[in-house]
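Chemist: sequence and computational prediction follow.
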Amino acid sequence: MIGDIHQRVTHSTVASLAFFSHSAYVATFEPWDVSHALSDPNWVNAMHEELENFERNHDLVEPPPNCHPIGTKWVFKNKHGENGMVVRNKKEGIDYEEAFAPVARLEAIRILLAFAASKGFKLQQMDVKSAFLNRIIEEEVYVRQPPSFESTKFPDRVYKLRKALYGLKQAPRAWYARLKSFLLKSRFVMGSVDKTLFLLSCGGDTLIVQIYVDDIIFGGSSHTLVSSFAEQMSREFEMSLMGELQFFLGLQIKQGLEGTFVHQAKYTRDILKKFNMGDSKPMTTPMSTKTALHADEDGEVVDQKEFRGMIGSLLYLTATRPDIQFEVCLCARYQASPRTSHRQAVKRIFRYLKFTPELGLWYSSGSSLSLRGFSDADHAGCRIDRKSTSVTCQLLGTSLSSRKQASVALYTTEAAYVAAASCCSQLLWMKATLSDFGLRFGKIPLLVDSTSSISVVKNAVLYSRTKHIDVRFHFLRDHYEKGDIDLVHVVSANQLADIFIKPLELQVEGVDNALIKGEIESQWTGLIALLV
């Protein structure tokens, strides 16, 4: 079997390609087992490619005494592009569970997109083929031969691993160490906060590399520097150059001269179809302003698995859809015991998505890279335990968050103070991360509409207002005194974070759907321009 497959593709063809495009001939189905995969020549080629890497990195040996080899299996998955088309037949030779590797935070990806748009350079993407086969492991590990691909001469032998492999818990970390070592030897500097960020300065030019396991985003101010890095990577690893960054972690990215637009239209349509909401009646807002969700213990119980699946899908969508942030987080509180009223509220969000599937975040090339933060709180807003909801909004990387506070706040001052402390923490992380990009900030303005909470920060003798506040939140005062942040009062009408603690109300004239949709898009385009 192995010999027959080896005759199908020559080694010289693979070796001669430093970079290669995805094959135009790929299977559109996902096999359920090995025999099904062997019926299609495209899957045979994909399996051969994996097996070739496997044999090149491991030795087929007699199993030693008391050897307990790890079982193997084929897992067949198609890799899709932003248009939903299959661009690659992916397969793994080993059962891979419980794998870990340092990965970039979503906020870090958004910061990189905002920075690249402001500086006017295009981001590129590459994929490392068989990434986990590029790191030597120290342990002595044996695995069985892949099913249906056993050697005809030595069917009882096992592979002794020389390099990390899918399924080994140390494999992702080993690959990260291998890549990090290579980049550091290539004069890159690792980010002081984000360990998946690497930067290279050459003269007056800069090259930025962001890694997410085996996906690599890179770009720079010099085309020569970017091309040189691509060639260098191709010499060290087997690379698949994806070209301009367009589709990453479910995010659709459109880079242009005027800026970068990030959206999840494909993902939105996918989840609408998944939960049978594709033919639902569109709604102009994600939740009615009169909606008041509560535990509803007398309501009819609904399928918890389905409800949690809907919430999980929507939570990921908030990465580019701040307009549903509050509504999704509110519904997420009832996952333990969802009722019909809760499911109806979630379906209302889906119907709103049906109406506005292509809204997203806009990073303007003309925006200044200034850093600001907004914080607000809804005191005792949760109807279940009367805990407050903190809302923070950081402007640059368009990082938005909304979460329920861990303790009950006795005063509105305390709730606003805790929210400001949360925003301060995120601003300090962004400040440290942006310092790796060469950006320096003095006092970062943190805009709060609670004058009493600002007084608590600036005046340490307000004991009656502060004695119930947990000590850990007082680092806000500490960083104010250090000059890292500056508490600034903003009137409630201009408090940007306020729109994330209550249902949105659309103010438009007329009932024509096209007019309403246009108004929604114009309002959110204006808002997102402010966020960037």
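Modeler: That came through fine. Residues are numbered from 1 along each chain as shown.
Chemist: C-alpha from now on. contacts and neighbour counts both.
Modeler: Noted.
Chemist: report the buried residues of stretch 219-226.
Modeler: Gly219, Gly220, Ser221, Leu225, Val226 (16 or more other C-alpha atoms under 10 Å).
Chemist: just these: which are in strands?
Modeler: Among these, the members falling in strands are Gly219, Gly220 (criterion: DSSP state E).
Chemist: same list, the buried residues of stretch 219-226, but as CSV with distance to Lys517 please.
Modeler: As requested, the buried residues of stretch 219-226 are exported to CSV (distance: C-alpha to C-alpha, whole Å):
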residue, distance to Lys517
Gly219, 35
Gly220, 37
Ser221, 38
Leu225, 44
Val226, 41
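Chemist: which of the buried residues of stretch 219-226 sits closest to Phe100?
Modeler: Distances from Phe100 to the buried residues of stretch 219-226, taken as C-alpha to C-alpha, are shortest for Gly219 (26.0 Å).
Chemist: adding another structure so you can compare the two:
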Amino acid sequence: MQTRRKNNIVKPNPKYNLSARLSDVPLEPRTVNQALKDKRWRGALSTEIDAFARNHTFDLVPRPLNHNVVGCKWIFTNKFFATGVFNRCKARLVAKGFNQQQGRDYTETFSPVIKATTIRIILDIAVSMSWPIQQLDVNNAFLQGTLEEEVYMEQPPGFVDKDHPSYVCKLNKAVYGLKQAPRAWYLELKAFLLSLGFKNSLADTSLFTLQVGKDFIYLLVYVDDILITGSTKAGIQRILNLLAERFSVKDPEDLNYFLGLEAHRTDEGLHLSQRKYIVDLLHKYNMVNAKPIGAPMASSPKLTLHSGVPLSDPLEYRKLVGSLQYLAFTRLDISYAVNRLSQFMHKPTQDHWQAAKRILRYLAGTPTHGIFFSAKNELKLHAFSDSDWGGDSEATDVFINGFGTLCPLF
């Protein structure tokens, strides 16, 4: 009798892959009262409140009668290094921005998010030219953005003033959760960088460039994470020192872990991957022990808008495809499959869901794959477009951009 064991076909037992919670990783509290009972979470709360005081974020005032007052809550998160080792407890006070009223306590909104294409191009230039690449994080970035509107917020839970319990916080600086907070921080940073001689890119508003003679410096902004590279170490260090004088920033370090991207640089070049992101995604959808597959998408049958039974709740499908879209930052091999699945976001079916899980199976066998920037690469632009205007028979039902596969520019 031929068994799977005799044919060397082994399916891992899931119970042996369950990792026990480490004793030094505290549970994330659900309420501020739970957090106050733990020394480590109390320290995290105190750090956040101290940052509010240091930046003069708000003033306690009597509750206004004719103004909207937004609530606030604490967000508790355990922070880990890229290796999965526990780092620290982090507590963040977040305003309930969904209670804001447009035209009353906010007008314009904007989020400084650097484009993935821009990051890839700048990294390719830096690696090809053997430039140093530094990363830094701004502490409580939004608290350093000045508000233009009159905004009131409830006092932080657990830190209500005993002498004035009915008072509210009149915000002077932006707070995480406010609709205009990212824009306020961006304008603050932009004004400072322009005063140093930087120019704001017209193609990507989160890219700033500085040219002094024959030297160049590029600065990329993703909310409160900054990437900086340039032709001279002295020029980069000068900008880093000026940033540290103006804002509260963490010590800069060589690029290693940025926006969930794991960077490994050698003399041969730079390798970017999202291994930890992939592992976390597989855990989330219980696909860690899934049987790996060799391709992210089946060549047939072709997915259509009406293939399969519609999902009763499309939310989970949309979350998964959204996560895969961010993963396509370094996994260009799944770009076409993810782009195809994105065309069914408005009406996904069981067939679309199975196709999305197939991508997870493919990732389960290739978690360390990524994109490589060679140090010997020539700075020449190469582009390829496979246009397929007539290949989608449902072009009248769903919006398509006219492109099938778009290959990387380098």
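Modeler: In hand now; what should we look at? As the structure is a prediction and not an experimental result, all values here were calculated from the model.
Chemist: circling back: relative to Glu300 of structure 1, which of the buried residues of stretch 219-226 of structure 1 is nearest.
Modeler: Within the set of those, Gly219 lies nearest Glu300 of structure 1; the separation is 52.8 Å, counting by C-alpha to C-alpha.
Chemist: now do the contacts for the counterpart of that closest one in structure 2.
Modeler: Residue-level alignment of Gly219 of structure 1 against structure 2, with TM-score structural alignment as criterion, gives Thr229. Contacts here follow C-alpha atoms under 8 Å, 6 or more residues apart in numbering; on that basis Thr229 of structure 2 touches Ala126, Trp131, Pro132, Ile133, Gln134, Ile217, Tyr218, Leu219, Ile236.
Chemist: is it fair to say the fifth one lies in a strand?
Modeler: Yes. Secondary structure assignment (DSSP: H, G, I helix; E, B strand; the rest coil) places Gln134 of structure 2 inside a strand.
Chemist: quick one: what's aligned to Cys393 of structure 1 in structure 2?
Modeler: Matched by TM-score structural alignment, Cys393 of structure 1 corresponds to no residue in structure 2.
Chemist: tell me the first helix or strand C-terminal of the strand or helix carrying Cys393 of structure 1.
Modeler: Assigned by DSSP states H and E, Cys393 of structure 1 falls within strand 389-395. The helix or strand immediately downstream of strand 389-395 of structure 1 is strand 399-404, counting by DSSP H and E.
Chemist: that next one - contacts with which helices or strands?
Modeler: helix 325-332, strand 389-395 (3 or more C-alpha pairs under 8 Å, 6 or more residues apart in numbering; DSSP states H and E).
Chemist: let's have those in a markdown table, adding distance to His48 of structure 1 and mean neighbour count.
Modeler: Written out in a markdown table, the entries for these read as follows (distance: least, C-alpha to C-alpha, whole Å; neighbours: other C-alpha atoms under 10 Å):
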| stretch | distance to His48 of structure 1 | mean neighbour count |
| --- | --- | --- |
| helix 325-332 | 45 | 23 |
| strand 389-395 | 48 | 26 |
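Chemist: want to throw those into CSV with distance to Leu446 of structure 1?
Modeler: Conversion of these to CSV gives the following (distance: least, C-alpha to C-alpha, whole Å):
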stretch, distance to Leu446 of structure 1
helix 325-332, 21
strand 389-395, 9
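Chemist: closest to Asp478 of structure 1 out of the ones you listed?
Modeler: By C-alpha to C-alpha (comparing all of those), the closest turns out to be strand 389-395, at 19.1 Å.
Chemist: show me the contact partners of that closest one.
Modeler: Residues external to strand 389-395 of structure 1 that are found in contact with it (C-alpha under 8 Å, 6+ apart): 370-382, 399-405, 415-416, 418-420, 422-423, 426-427, 496-498, 500-501, 530-532.
Chemist: got a ChimeraX select line for the buried ones in the residues you listed?
Modeler: Selecting only the buried entries of these in ChimeraX, with 16+ other C-alpha under 10 Å as the criterion:
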select :371,372,373,374,375,376,377,378,379,380,381,382,399,400,401,402,403,404,405,415,416,418,419,420,422,423,426,427,496,497,498,500,501,531,532
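Chemist: equivalent range in structure 2 for stretch 455-475 of structure 1?
Modeler: Under TM-score structural alignment, there's no match for stretch 455-475 of structure 1.
Chemist: what about that stretch, start to end distance?
Modeler: 15 Å (C-alpha to C-alpha, to the nearest Å).
Chemist: and the strands in the stretch 251-400 of structure 2?
Modeler: For the stretch 251-400 of structure 2, the strands identified by DSSP state E, counting those that start in this stretch occupy 253-254, 257-258, 261-265, 269-273, 370-374, 385-387, in order along the chain.
Chemist: so which of those gets nearest Asp204 of structure 2?
Modeler: Taking C-alpha to C-alpha as the criterion, strand 257-258 is the member of the strands of the stretch 251-400 of structure 2 that comes nearest to Asp204 of structure 2, at 18.7 Å.
Chemist: residue range for the closest one in structure 1?
Modeler: Residues 247-248 of structure 1 are where strand 257-258 of structure 2 lands, counting by TM-score structural alignment.
Chemist: before we move on, back to that, which one of the helices and strands packed on strand 399-404 of structure 1 lies nearest to Gly84 of structure 1?
Modeler: Ranking these by their distance to Gly84 of structure 1 (criterion: C-alpha to C-alpha) puts helix 325-332 first, at 25.8 Å.
Chemist: please enumerate residues in contact with that closest one?
Modeler: 286-287, 293, 308, 311, 314-315, 318, 342, 345-346, 349, 401-403, 500-503.
Chemist: could you redo the last one with a cut-off of 7 Å?
Modeler: Among residues not part of helix 325-332 of structure 1, those counted as contacts by C-alpha atoms under 7 Å, 6 or more residues apart in numbering are 286-287, 311, 314-315, 318, 342, 346, 402, 500-503.
Chemist: and those residues, which is closest to Ser234 of structure 1?
Modeler: Each of those was scored against Ser234 of structure 1 by C-alpha to C-alpha, and Thr318 proved nearest at 35.5 Å.
Chemist: what residue of structure 1 matches up with Pro132 of structure 2?
Modeler: When structure 1 is aligned by TM-score structural alignment, Pro132 of structure 2 is paired with Lys122.
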